[in-house]
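A.B. asks: just a sequence and a predicted model for now, questions to come.
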Amino acid sequence: MKYFAVLLPMKDEEKSKEFRPAHLEFLARMKKEKKVVMFGRFADGAGGLVIYQGESLEDIESWVKQDPYVMNEARYYEIHEWDMVSE
């Protein structure tokens, strides 16, 4: 299993407010399915970060494109494979 850091920079603040509940529901579902490890917003309001786990970049991108923030153009996204160190 690989880890991927997904940055969600702010694109539209009003849309972000509008779609926040749906975004959080989506992430909760993905976490329950063990596709999301952790997530949170940046304290400065610039966006947020989601750590996904999956087999491939293609899998992760297909999931990210289902996020209400991305679907409704409230946020951009940027995906990076992440080599997590747990020590």
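C.D. replies: Okay, I see it.
A.B. asks: from here on, contacts and neighbour counts on C-alpha atoms
C.D. replies: OK.
A.B. asks: could you give the separation of the lengthiest helix in the chain from the chain centroid?
C.D. replies: With secondary structure taken from DSSP state H, the chain has its longest helix at helix 13-32. Averaging C-alpha positions (CA atoms, centre = their mean, to the nearest Å) puts helix 13-32 9 Å from its chain's average.
A.B. asks: check which element follows it along the chain.
C.D. replies: Read in the C-terminal direction, the helix or strand following helix 13-32 is strand 36-41, with elements assigned using DSSP states H and E.
A.B. asks: this is the other structure I want to compare:
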Amino acid sequence: MARFVLQMAFDGDPRRLEARPAHREHLRRLKEQGRLVTAGPWADDSGALHVYEVADEAELREILREDPYTAVNGYEIVSLREWTPIM
């Protein structure tokens, strides 16, 4: 398994807020499956940080394709990096 850190930025499009309940349900399912370690928005709601534990980047890209935010172009990927935590 590999860990990936995703940093995303939000724009002001109201469609993202409309998709938020479905997005959060998507994240809840991923957490239950053990594929999402943690996720949450920045305090100013300008974006968010997610940490995933998946087999590889291809699996993560599929997760992102299924995210309701993707359907409404609700975010921009600022950074997507594989991470090796030591603690």
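C.D. replies: Alright, I've got the coordinates. No experiment lies behind these values; they were computed from the predicted model shown.
A.B. asks: could you get me the TM-score between them?
C.D. replies: Overall, the chain-to-chain superposition scores 0.89 on the TM-score scale (TM-score structural alignment, normalised by the length of the first structure); 86 aligned residues with a CA RMSD of 1.3 Å.
A.B. asks: thinking again about what came up before, buried sites along the longest helix of the first structure?
C.D. replies: By neighbour count, with 16 or more other CA atoms under 10 Å as the criterion, the buried positions of helix 13-32 of the first structure are Lys15, Ser16, Phe19, His23, Leu24, Phe26, Leu27, Ala28, Met30, Lys31.
A.B. asks: tell me the contacts of the residue nearest to the last one when sequence neighbours are not counted?
C.D. replies: What that stands for is Lys31 of the first structure. On the basis of CA to CA, 6 or more residues apart in numbering, the spatially nearest residue to Lys31 of the first structure that is not a chain neighbour turns out to be Val37, at 6.2 Å. When contacts are counted by CA atoms under 8 Å, 6 or more residues apart in numbering, Val37 of the first structure is found next to Lys31, Val50, Ile51, Tyr52, Gln53.
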